[in-house]
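A.B. asks: pasting the sequence and the predicted model now:
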Amino acid sequence: MGHPSLTLTQFVVKVHSRCDLACDHCYVYEHADTSWRGRPRTPSRAILARTAQRIAEHARTHGLSTVHVVLHGGEPLLAGPAGIRAAAEELHRALDGVTVLDLKIHTNGVLLSERFCDLFDELGITVGVSLDGDKQANDRHRRYADGRSSHAKVLKAVELLNRPRYRHLFAGLLCTVDVENDPVAVYDALVALDPPRIDFLLPHATWDAPPPHPGASPTPYADWLDTIYARWDAAGRPVGIRMFESLQRTLRGESSLIESLGLTPADLVVVETDGTFEQADSLKTAYDGAPVTGMDVFHHTLDEVLDHPGMAARRQTVDDLSAACRACPVVTSCGGGLYAHRYRTGDTPEDTGFDNPSVFCPDLKALVHAVEDRETERIRRDDAWPSATAEDLAAFDDLAAGHGSADTLDELAHAQQLAMADLLAALRQRTDLGVETDPPARAAWELLDALDTEAPDALDTVLAHPWTRSWGTALLLGGGAGSIVTAGLAELAAAASLLARRPDPVTVPLRSTPRGGLLRLPGLGVVHLTCTTGTAEVTAHDEEFTVRAGGRELRIGWGEGIDSPSPLWHPVRLVELPGWTVALEDTDPLRTAWGSTVADRLAPSAAKDWAEDLAAAWDVIDSRVPAFAPALAAGLRSITPLERRDGHPASLSSRDAVGAVGIALPESPEALALLLVSEFQRVKFRALQDSCTLAAPVAVHLLGPIEDAYAQLAEAAFGPMADRAPSAPSGFTTPAGLSALGERFVRGMRGKAAHS
């Protein structure tokens, strides 16, 4: 059975089934499951090839833009350079031209060497290392079988990854929580190693084999993690910690970054060294054979794996959780905890299973409340707009009333520029793709720095492209190999260089598509090429620009392809109206974030229909709701055409694509005018959140109904229309949890509604 909406995007491929350490908290060798004893130490080349083919098949069927593969064990470095090369080469071969491969390896680090790092650099493999803190903390569990410490060798591995030559390979540190260790000492030891990210993991346990609970506290794990949270926050959050970031996100109503928190469906499968598909390794802690699916890479597709009852159970919604979880006020944040941690052996077979809260339930609940309290207190401390003048507040009140001037929208755009600059700085720090690393990354950063000095307007234009921010945000939240980051940076630099007519060539990695290679020039368009991989060299000239790729040179005039079909160059079309110029964005591959209803490249006749309808809709706005026109003209820069489908939204917008909307062209200009104005209300409201704090992070979910009411203000301004009855403004109560500015905004909306 196929799954149109359910997919697997994360794959753990075991390249060795044994380990050179004897960690006593290891779920593979020290817990209930013993299946490792009967498996081959390494997979055959045939298994690796078939695994890669299955992943490619799944990615092609479901149109996946990226797949994430972790080479794992046991200890994967025991496979040796040849074994790891075989796995990586098969994956690259199968996925080339199908999807982007984000390839990682997770290791205990004791065997890491320059030879391995050179191999990882060649094959685009980033490296995560397990380390439980300082020597005392790490030696408590992570020792050799004869009792020797592994700590010194792991520190040497991290030191190697921190060398400028290899820093871009460093994915982060993974630390298993032991509440008998000093949390401050553990945190300080890890941060001192300057990792790009830290993952804290609760030790695997079940109701049958509960975790240690030393001391008198009923929530020792929450206490331990909260101590680290406080130190991390006081230090300015110098490193990404995915557990804490996930709690912040789920408290805002967003998705978690990790499987053990939140309600995001599990999308991971494991391939063992014998080619069998298994569920997550964490299930090995429950009972012998718990992860087994009975399927393998030679006889079963990944869609068939998705149909396995165990996989379905791990995709539970809140309605499928235990009764205790459903009744819990923090369920959307903890999500019932990790699935394996819910296991309990009951008095009867019917009572045995995973229909329970997590064995860490009290700790999870306490930790969620602790983070909620700390984030609320932080907003109370910071809830101010210290530079606000009377003019600023007047502009704020004008926005709250539903309108906003062009000057106000310019101020919001400036705030977005600052947010984008912060995002790039964070991306640069997180990935450490600086002047000391690989040549493509160095070239991209150096060109961006040069453009910031020589052609700041051109660079600002490209950075303001709506999908630039969504690209950067996705990378910061989800990681990504250095090659993926470098490609995006090079695309930005090339587009800005072309806008500035800078004559120096820029090298840009191509994106692989089923049709061939794609050169993405954000905000300008795309070039379709026959070569499927490699790079293109882009150079600006006075009357044209050139693209060299695959031994071929293309000369493309600046106006080519705007009004007529062009087989290779698909520029972004601009619709120029009196007082408003807007792009019809039907080229950028990142626009697919709107979902499956995104329209393909418009035919010239369809583009003409859009231009004519936009002109007519602009006349409707100017005549019926003129107060909304200045802000829309100043702030709405891009429209992505959507397909009209029953059951799908007629319009869309996103916090991470400010300045853009997606619209399915309606039947009349009047209906289009209403969609433009009401959806742009949402854009304005989200842009405002870059300038000031409207609610504490734990109360951000309250902003959704306020945003809906803000859109309804615009709809009500149109009055009755034949095509669509406007929604009545609603939701004008002032909920607890808003900041002072949030309360002021709601009062302004309420006053406008009262006089409408």
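C.D. replies: Nice, I can see it. Numbering: from 1, shown residues only.
A.B. asks: can we go C-alpha only for contacts and neighbour counts from here?
C.D. replies: Noted.
A.B. asks: what's the closest non-adjacent residue to Pro705?
C.D. replies: Gly731 (6.3 Å; CA to CA, 6 or more residues apart in numbering).
A.B. asks: neighbouring contacts of stretch 364-382?
C.D. replies: Contact with stretch 364-382 is made by 219, 222-223, 225-226, 229, 247-248, 251, 330, 333-334, 337, 695-698, 739, as judged by CA atoms under 8 Å, 6 or more residues apart in numbering.
A.B. asks: run the last query once more with 7 Å
C.D. replies: Ala222, Asp226, Leu247, Val330, Cys334, Ala696, Pro697, Val698 (CA atoms under 7 Å, 6 or more residues apart in numbering).
A.B. asks: wait, which of those is closest to His68?
C.D. replies: For the contacts of stretch 364-382, the residue nearest His68 by CA to CA is Leu247; the value is 22.4 Å.
A.B. asks: mind checking how far the helix or strand where Arg747 lies is from the chain centre?
C.D. replies: According to DSSP states H and E, Arg747 maps onto helix 740-754. With CA atoms, centre = their mean, to the nearest Å as the basis, helix 740-754 stands 33 Å off its chain's centre.
A.B. asks: Thr507 touches Val547, doesn't it?
C.D. replies: No. Using CA atoms under 7 Å, Thr507 is not in contact with Val547, being 9.7 Å away.
A.B. asks: still on that earlier bit, pull out the buried residues from the helix holding Arg747.
C.D. replies: Leu741, Gly742, Glu743, Arg744, Phe745, Val746, Arg747, Gly748, Met749, Arg750, Lys752, Ala753 (16 or more other CA atoms under 10 Å).
A.B. asks: how far away is Ala616 from Thr51?
C.D. replies: According to CA to CA, to the nearest Å, Ala616 and Thr51 sit 54 Å apart.
A.B. asks: look at these two and report which has more neighbours.
C.D. replies: Between Ala616 and Thr51, counted using other CA atoms under 10 Å, Thr51 has the larger neighbour count: 27 against 18.
A.B. asks: how is the residue nearest to Asp460 when sequence neighbours are not counted assigned, secondary-structure-wise?
C.D. replies: Using CA to CA, 6+ apart and skipping the chain neighbours, the partner closest in space to Asp460 is Gln417 (7.4 Å). Here Gln417 is helix, with the state taken from DSSP: H, G, I helix; E, B strand; the rest coil.
A.B. asks: take a look at this one as well, against the first:
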Amino acid sequence: MPPAPRPPVPFSQYVIKVHGRCDLACDHCYVYEHADTSWRGKARVIDEAVLARTAERIAEHARTHRLPAVHVVLHGGEPLLAGPARLGRAAELLRAALPPGCALDLRIHTNGVRLNTRHLDLFAEHGIKVGISLDGDRAANDRHRRFADGRSSHAKVLAAVGLLRRPEYRHLYAGLLCTIDVENDPVAVLDALVALEPPRVDFLLPHATWADPPKRPDGLGPTPYADWLLAVYRRWEELGRPVPVRTFDSIHRTLRGRSSLTESLGLDPSDLVVVETDGSFEQADSLKTAYDGAPETGFTVFEHSLDQVAAHPGMVERQSGLAGLAEECRACPVVRSCGGGLYAHRYRADDGSGFRNPSVFCGDLLKLITTVRDRTTPTAAVPAQDPPGAALTDRQLDELAAGYGGADTVRALAGAQLGLTRRLVAAVATASPAWELVTSLDAGDGAALSAVLTHPYVRAWAVRCLAGPGSGGAGSGGPGSGGADPVGADLGGVAELAAAAALRARRSFELPLPVRAGAVHLPTLGRVLVGGAGEAVLTGDPEGFEVGGVRTGWDAPGDGRWQPVRRVALADGWTVALEDTDPQRDSHQWPVAERLDEAELRAWSGALREAWELIGRDLPGYAPGIRAGLSTLTPLRPGPAGRDVSAAARQAFGAVGIARPAAAPTLALLVAHEFQHVKLGAVLDLHDLYDRTDQRLFHAPWRPDPRPLEGLFQGTYAHLAVTEYWAARVRVLADGPERENARFQLAGWRSHTVGAIEELTGSGALTPLGERFATGMRTAVEPWLAVPVGPAAEAAARAAAAENLARWRARVAAGAG
């Protein structure tokens, strides 16, 4: 059943055009220099009737939707051309009309050349804050912001800012807006703006579309706008982030799952409407860059309410979030931060796709966001050192016994796993020439080293090394399995993890790395296709690395020979790696898939996002733990005859392997199922739940073959999530074949799970803690036993269980004979 249409989001932001002309002739202006020419037919200045009716419409909307505040910008053209009297009247009408309890945030955005103390005294009286457009130092500003006769505007703008910096007017100073030109010196631009002590700086990409693309000067590379902003970002950090920068703050916020501060980033629905000088309602001004008439709605303040405007198809489209984006955007790893870029920048006319395209700045936005993300967020949640104390608390054990385990509990498991991995790696790595770099990183850049050691397949590699050749040690056994002398082990893995950590730490170094199947591998980062075998020397520096004739940055997009690990952004700043490059990922019982092509990557990304939404809805008790602990998904090859295939490797905490199923609900179930194995394996590394010397085999109600104690425990624990999943499906599905299947599945899995718990508790092999854990599992199943499924489903489940038991008994009897 499709979801009900979401009601339009009410408008809380308004741009009122108080004057339709300008006293500058900026050649990058979207109003006068782009596709839309409607300004020619609009009134030069807004009259009182339009102002009064606009104030009434805003007040009406605020009352209807009980808005706590509205934000209004007096704009143009150049709004100061409207004169102080009209600006003051606009403020009076707006404040008088708003209902009690609705605050007014009133601002004016100006080029500043006419700003004087008369204006500022008026603004102080009415509480109007002032934002000013300024593109940097004189050379940068005068590249575009000039008078019609070519004169510089810079000195007049500086004088205006000087007035705002006076103590009596400082409270009116809202900030500076700078339009990017990549031919300007980014550091000089930032320094010039910071010197003016603004409360905020906003950098804007120049308006462009696929029909009228932005300039990309020769010699500046394929992503000049990202490179320019990253140069500003580095300088901003060097200066200690002296002022808020809306672009950077929005990236930081959206990476953490919070709202954006600008319509050009993030997936927040647009809540802005424009009122033109003649009283017509329009969409965002930036649409004027797309085509003539693009922002028009056909509505006016005299004839239409703002609710009618909110229902306009163009407004609805800009409030549709992920669903309103192009397929390429929905599959992008940074879509929740990028949001597809500014709506106007997606326009394409030649193929009829309109705005259903990636931004014309797509490559720049991807590089900008991923670089900021990888420099600031990837290791933030990774403990740099072993956690104090390995054992879990009673509360945490009880959470886990119930099948769940909140974020803090799973993070405790992750911290303990990191400590184990450190010890395992140390047992292998001291014989490697790269060990000195590892210890240096641990002393000075521990977070970068831990970010690599937390990679699930680092531990898998270390266990293989310690277990000896042919052991298959990554798939079974506890944290100390094996014990072979590491001499002769795969010490190339030490160099690989050292190089990856050193690149994350922006270290300069040189290391020989093994070439495996024609590629040099960097755990957590990706691989470089160099061909051949043997070794290749990798040279790293703060900007990137070079190996096998390839020069790149580890956070750069792939170029064919450099194949980075791709990440899928799921929600709230959480990303999961789609690991298809690491040779150690072959740790599961099923063969791994090769490098995903772009179509399969998009399919995986979309399926994972949908699956995560389903987990949040149907398995809310499991979602926080999955988010805290699942870092890696390894695509597997499809199973035989369409069979759904998934696995969790005992020595690879944080990873699950799955062959992409046909439907997202199945993927949600497989993720939850396999992460149960991940959690229980980590618990068993810390606590004895059963007698490990007991070699007996037991009946698992869902399998015909006898199972050892750990296998029975693992399957039972995984099926706590499976049972709850089917109970949720029974609840949310409409009557029909799917719901009947869900009833049958629930009847079977809850019966299997209860039977397996009884098998465990009757084994006599559980420790006291294991008995307590099994009791917790039994209690967790109770609510799902009460969900009605109907006599047919119950009968079918009993028949299936009886058949399974008969097959198991026959197999045991055959083995005994």
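C.D. replies: Nice, I can see it. What you are looking at is a predicted structure, and each value in this text was computed from that prediction instead of being measured.
A.B. asks: what's the TM-score once they're superposed?
C.D. replies: Superposed pair, TM-score by TM-score structural alignment, normalised by the length of the first structure: 0.53. Supporting alignment: 437 aligned residues with a CA RMSD of 3.8 Å.
A.B. asks: coming back round to it: quick check: neighbours shared by Thr507 and Val547 of the first structure?
C.D. replies: Overlap between the contact sets of Thr507 of the first structure and Val547, as judged by CA under 7 Å, 6+ apart, is given by Ala536, Glu537, Val538.
A.B. asks: assumed the first one was part of a helix.
C.D. replies: No. Counting by three-state DSSP, Ala536 of the first structure is not found in a helix; it is strand.
A.B. asks: picking up where we left off before, can you redo the contacts of stretch 364-382 of the first structure as a markdown table with secondary structure?
C.D. replies: What follows is those, written out as a markdown table (three-state DSSP):
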| residue | secondary structure |
| --- | --- |
| Ala222 | helix |
| Asp226 | helix |
| Leu247 | helix |
| Val330 | coil |
| Cys334 | helix |
| Ala696 | coil |
| Pro697 | helix |
| Val698 | helix |
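A.B. asks: greatest separation within the residues you listed: which pair is it?
C.D. replies: Put simply, by CA to CA the two of the contacts of stretch 364-382 of the first structure set farthest apart are Ala222 and Ala696, 21.8 Å from each other.
A.B. asks: can you report how many residues lie near the residue nearest to Asp460 of the first structure?
C.D. replies: By the criterion of other CA under 10 Å, Gln417 of the first structure has 18 neighbours.
A.B. asks: for Gly815 of the second structure, same thing?
C.D. replies: 8.
A.B. asks: host element of it?
C.D. replies: helix 791-816.
A.B. asks: and the strands in the stretch 401-550 of the first structure?
C.D. replies: Assignment of strands within the stretch 401-550 of the first structure using DSSP state E, counting those that start in this stretch yields the ranges 506-509, 511-513, 516-521, 525-529, 535-540, 544-549.
A.B. asks: what is the last one packed up against?
C.D. replies: Under the contact criterion of 3 or more CA pairs under 7 Å, 6 or more residues apart in numbering; DSSP states H and E, strand 544-549 of the first structure touches strand 535-540, strand 552-557.
A.B. asks: touching, Thr581 of the first structure and Val575? I think so.
C.D. replies: Yes. Counting by CA under 7 Å, Thr581 of the first structure does reach Val575; the two are 5.7 Å apart.
A.B. asks: who has more neighbours, those two?
C.D. replies: Taking neighbours as other CA under 10 Å, Thr581 of the first structure and Val575 compare with Val575 leading, 18 against 14.
A.B. asks: part of a strand, is that one?
C.D. replies: Yes. Val575 of the first structure sits within a strand when classified using three-state DSSP.
A.B. asks: would you mind measuring from it to Leu614 of the first structure?
C.D. replies: 8 Å.
A.B. asks: do His168 of the first structure as well
C.D. replies: Counting by CA to CA, the gap between His168 of the first structure and Leu614 of the first structure amounts to 46 Å.
A.B. asks: need the winner for burial among the helices and strands packed on strand 544-549 of the first structure.
C.D. replies: strand 535-540 (a mean of 22; mean count of other CA atoms under 10 Å).
A.B. asks: does anything pack onto that strand? Which helices or strands?
C.D. replies: For strand 535-540 of the first structure, the elements it packs on are strand 506-509, strand 544-549, judged by 3+ CA pairs under 7 Å, 6+ apart.
A.B. asks: which one of those strands lies closest to Leu672 of the first structure?
C.D. replies: That would be strand 544-549 among those, by CA to CA, at 35.4 Å.
A.B. asks: what's the angle between the closest one and strand 525-529?
C.D. replies: Interaxial angle, strand 544-549 of the first structure versus strand 525-529 (axes from the mean of the first three to the mean of the last three CA atoms, to 10 degrees): 40 degrees.
A.B. asks: matching residues in the second structure for strand 544-549 of the first structure?
C.D. replies: Using TM-score structural alignment, strand 544-549 of the first structure lines up with nothing in the second structure.
A.B. asks: swap in stretch 52-67 of the first structure?
C.D. replies: Counting by TM-score structural alignment, stretch 52-67 of the first structure pairs with residues 55-70 of the second structure.
A.B. asks: likewise for stretch 135-143 of the first structure?
C.D. replies: Mapping stretch 135-143 of the first structure onto the second structure (TM-score structural alignment) gives residues 138-146.
A.B. asks: starting at the chain centroid, how far to that stretch?
C.D. replies: 37 Å.
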